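[1] mind folding the following:
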Amino acid sequence: MFNFFKKGLSKTIEAMKEARGKSKISKDVLEEMLLEADVDYEIIEEIIFYLPPNEFVEKADLKRVMKTYFMYEHENFTPAKPYVELILGVNGAGKTTSVAKLANLYKKAGNSVILGACDTFRAGAVEQIKRWSQIINVPIIATAQGHDPAAVAYDTINSAVAKGLDRVLIDTAGRLQNQKNLANELEKIVRISARACEGAPHRKIIVLDATQGNNSVIQAKAFNEITKLDGIIITKLDGTPKGGALFGIARELEIPILYVGVGESMDDLIKFNPDEFVDTLVDGLFE
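    Sure thing, here's the model as predicted:
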């Protein structure tokens, strides 16, 4: 797992080490390093404030302070069959690809999975997720572009119930003409899903693009106002020096980061472990 995080954080660590140069890590140097990683400035000030009043920063102290940003309440996984997850996020964040990677992850863990192609708004979205379903060999419920996404969600969950499947992954539209349309569509999907299976959707997960840095917090807050989120997937962590934004995401939203994408292959979606994330980041700075 450490190797996966090292791969995902390589660009972030590289950017931070350039800010460091060859000097020891003083608090001024640390501030520059964290800014390079897109850590929110207010969080940087907090980190430095809670470090011991020494001239130079010690690795163990930095790890201790940084890990406090991930001390939010962890998810309460409620067993249900089928377990229905609604995947949300703006277009371009890697939402549909994350649905496929999640399905692959669940399938490898021995779960039966079905996909629901509820992004009937964006041209090509249904065909994209259909291709993924063929690649990972899982069933899918889909209709033509423009059809009612709530009806697709209902049919997908119904199919899972009838076949005794373990997991349902519902892909949704990233953006409609305006936020009101998006809110109405998501509210309807949630309401109709509950009719197909009590308690569904059991988890609402937002997909955030790590290359957006702290801007992704704004996206997540907008979706959280529409429908209460239960978890986060961070994509493209390996392609950005902005890995420090995860501290702001964790603090501002207080929602568990569930998975991170650290590459393009199907197996490059890993469970997020805060301790390993911080350890990998800080160890990289002190190498």
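
[2] rest of the way, CA atoms for contacts and neighbours
    OK.

[3] give me the distance between residue 232 and residue 113.
    Distance of residue 232 to residue 113, given as C-alpha to C-alpha, to the nearest Å: 20 Å.

[4] and what of residue 183?
    Distance of residue 183 to residue 113, computed by C-alpha to C-alpha: 27 Å.

[5] who's more crowded, those two?
    Taking neighbours as other C-alpha atoms under 10 Å, residue 183 and residue 113 compare with residue 113 leading, 23 against 18.

[6] following up with a second sequence; could you model it the same way so I can compare the two?
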Amino acid sequence: MKVAEETLCLSAVHVSRAMKVEASQIKEVAGRAVLLVDDQPMPFASLGALLGLGPDEVAGEGALVLVVRSQGATAALAVDRVLEESVQAILPLKGLMAHFPHLTGATTLADGRLAMVLSAAHLIASAQGTLGLRIPRAPAAARPPAAPRRRILVVDDSPLTRELIGSLLEAVGYDVIMATDGMEALDMLNGSLNGYLNGNLNGGSNGPKVDLVCTDLEMPRVDGLELTRRLKEHPTHKVLPVVILTTRGGEEDRQRGLAAGANGYITKGDLVRQDLVDVVGRLLG
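    Predicted coordinates:
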């Protein structure tokens, strides 16, 4: 299914039906939106709002809704689009990725992209108002003692992927800043974006100090390959380790990334293990 610009998955066993909302079905009970489905009221929320991917408002007439059931509870969740139903293996989340209770696993789509599988139970609880579903930060106790803290620039055009990678790296003690594509990353490093003028320099006269760059491969404007080339050609930024994190796992793609100067090349499917944390730790060790 499509939520904002993200492709996400739900196990079909938890989806009882998909339907279009009629205005007469939308009600309010105790200050919360409910949807009447077969004359039965159930919590009603936008999945994008629950995940922090869209405005915090209730969907209206004509919205596409999935009726989700789990552990005896039910909720109606509005989504932008249902893409397809297919039989795919769900990979369990291991290591630090298991800290995200709103996810039950990951799966590979037909085009090779990685998609996260959402927990129906947590979605329902959040729609009921008993849980917050925005991507959690791991507790401070999970962070090993380390000083000084290293800073990593995460570059990805997917908001959800940026947050997942950022949370994963913060959980093991790194500071994280983020960019939406290679152009924004270069602007940040060269100090031309307001809001990053901190005097802690790494090449640009006003840019933020960064110890490593973790970048997606396919992005608008400046993609990961071009970003890597430009960094490695820069008189100061060339010392920055660059890790490419991508859905493209073919050997030819990997060789292109390494030829551009990348110090590491990881497929997003390997996020379910500790590959990224291990590679970053080795490069910054």
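
[7] TM value for the aligned chains?
    After superposition, the two chains reach a TM-score (TM-score structural alignment, normalised by the length of structure 2) of 0.32; 133 aligned residues with a C-alpha RMSD of 5.1 Å.

[8] residues near residue 15 of structure 1, how many?
    Using other C-alpha under 10 Å as the criterion, residue 15 of structure 1 is surrounded by 19 other residues.

[9] next: residue 34 of structure 1.
    As a burial measure, residue 34 of structure 1 scores 26 neighbours (other C-alpha under 10 Å).

[10] and if you look at residue 281 of structure 2?
    Count around residue 281 of structure 2 with other C-alpha under 10 Å applied: 11.

[11] surely residue 280 of structure 1 and residue 8 touch.
    No: counting by C-alpha atoms under 8 Å, residue 280 of structure 1 does not reach residue 8; the two are 9.8 Å apart.

[12] if you count what's nearby, which of the two comes out ahead?
    A direct count of neighbours by other C-alpha under 10 Å for residue 280 of structure 1 and residue 8 places residue 8 higher, at 27 against 23.

[13] ok, that one to residue 231 of structure 1 distance?
    Taking C-alpha to C-alpha, one finds residue 8 of structure 1 at 20 Å from residue 231 of structure 1.

[14] residue 215 of structure 2 contacts residue 224, correct?
    Yes: between residue 215 of structure 2 and residue 224 a contact is recorded at 5.9 Å, counting by C-alpha under 8 Å.

[15] find residues that contact each of the two.
    Common contacts of residue 215 of structure 2 and residue 224 (C-alpha atoms under 8 Å, 6 or more residues apart in numbering): residue 244.

[16] relative to residue 281 of structure 2, how far out is residue 2 of structure 2?
    Note on residue 2 of structure 2: its distance to residue 281 of structure 2, by C-alpha to C-alpha, is 34 Å.

[17] revised request: answer the last question for residue 243 of structure 2.
    To residue 281 of structure 2, residue 243 of structure 2 is 11 Å away according to C-alpha to C-alpha.

[18] ditto for residue 232 of structure 2
    Separation of residue 232 of structure 2 from residue 281 of structure 2 (C-alpha to C-alpha): 20 Å.

[19] can you check residue 226 of structure 2 too?
    Distance from residue 226 of structure 2 to residue 281 of structure 2, by C-alpha to C-alpha: 24 Å.

[20] and the strands in the stretch 1-150 of structure 1?
    Listed in chain order, the strands found in the stretch 1-150 of structure 1 under DSSP state E, counting those that start in this stretch are 83-88, 113-118, 140-141.

[21] now do the last one: which elements does it pack against?
    If you count contacts as 3 or more C-alpha pairs under 8 Å, 6 or more residues apart in numbering; DSSP states H and E, strand 140-141 of structure 1 packs onto strand 113-118, helix 149-163.

[22] how does it look with 10 Å?
    Packed against strand 140-141 of structure 1 by the contact rule (3 or more C-alpha pairs under 10 Å, 6 or more residues apart in numbering; DSSP states H and E) you find strand 113-118, helix 125-136, helix 149-163, strand 167-172.

[23] same deal with the second one?
    Based on contacts counted as 3+ C-alpha pairs under 10 Å, 6+ apart, the elements that strand 113-118 of structure 1 packs against are strand 83-88, helix 95-108, helix 125-136, strand 140-141, helix 149-163, strand 167-172.

[24] quick check: residue 188 of structure 1 touching residue 172?
    No: judged on C-alpha atoms under 10 Å, residue 188 of structure 1 makes no contact with residue 172 at a distance of 11.8 Å.

[25] which neighbours do these two share?
    Listed as contacting both residue 188 of structure 1 and residue 172 by C-alpha atoms under 10 Å, 6 or more residues apart in numbering are 149-150, 153, 182.

[26] leaving out the residues flanking it, which one is nearest to residue 16 of structure 1?
    residue 33 (4.3 Å; C-alpha to C-alpha, 6 or more residues apart in numbering).

[27] swap in residue 160 of structure 2?
    Using C-alpha to C-alpha, 6+ apart and skipping the chain neighbours, the partner closest in space to residue 160 of structure 2 is residue 6 (7.1 Å).

[28] correct me, but that neighbour touches residue 162?
    No: here residue 6 of structure 2 does not reach residue 162: they are 11.5 Å apart, not a contact under C-alpha under 10 Å.

[29] which of the two has more neighbours?
    residue 162 (22 against 17).

[30] just say helix, strand or coil for the more buried one.
    Recorded secondary structure, residue 162 of structure 2: helix (DSSP: H, G, I helix; E, B strand; the rest coil).

[31] against residue 154 of structure 2, how distant is it?
    7 Å.

[32] got it, and residue 50 of structure 2?
    23 Å.

[33] who has more neighbours, the two?
    More crowded of residue 50 of structure 2 and residue 154, by other C-alpha under 10 Å: residue 154, with 26 against 22.

[34] what strand or helix carries that one?
    strand 151-155 (DSSP states H and E).

[35] was I right to think residue 280 of structure 1 contacts residue 59?
    No: Residue 280 of structure 1 is not in contact with residue 59 according to C-alpha under 10 Å; the separation is 11.4 Å.

[36] ok so, going back, ok, which of the helices and strands packed on strand 140-141 of structure 1 comes nearest residue 257 of structure 1?
    When these are compared by C-alpha to C-alpha, strand 167-172 sits nearest residue 257 of structure 1, at 17.7 Å.

[37] now do that closest one: which elements does it pack against?
    strand 83-88, helix 95-108, strand 113-118, helix 125-136, strand 140-141, helix 149-163, helix 179-196.
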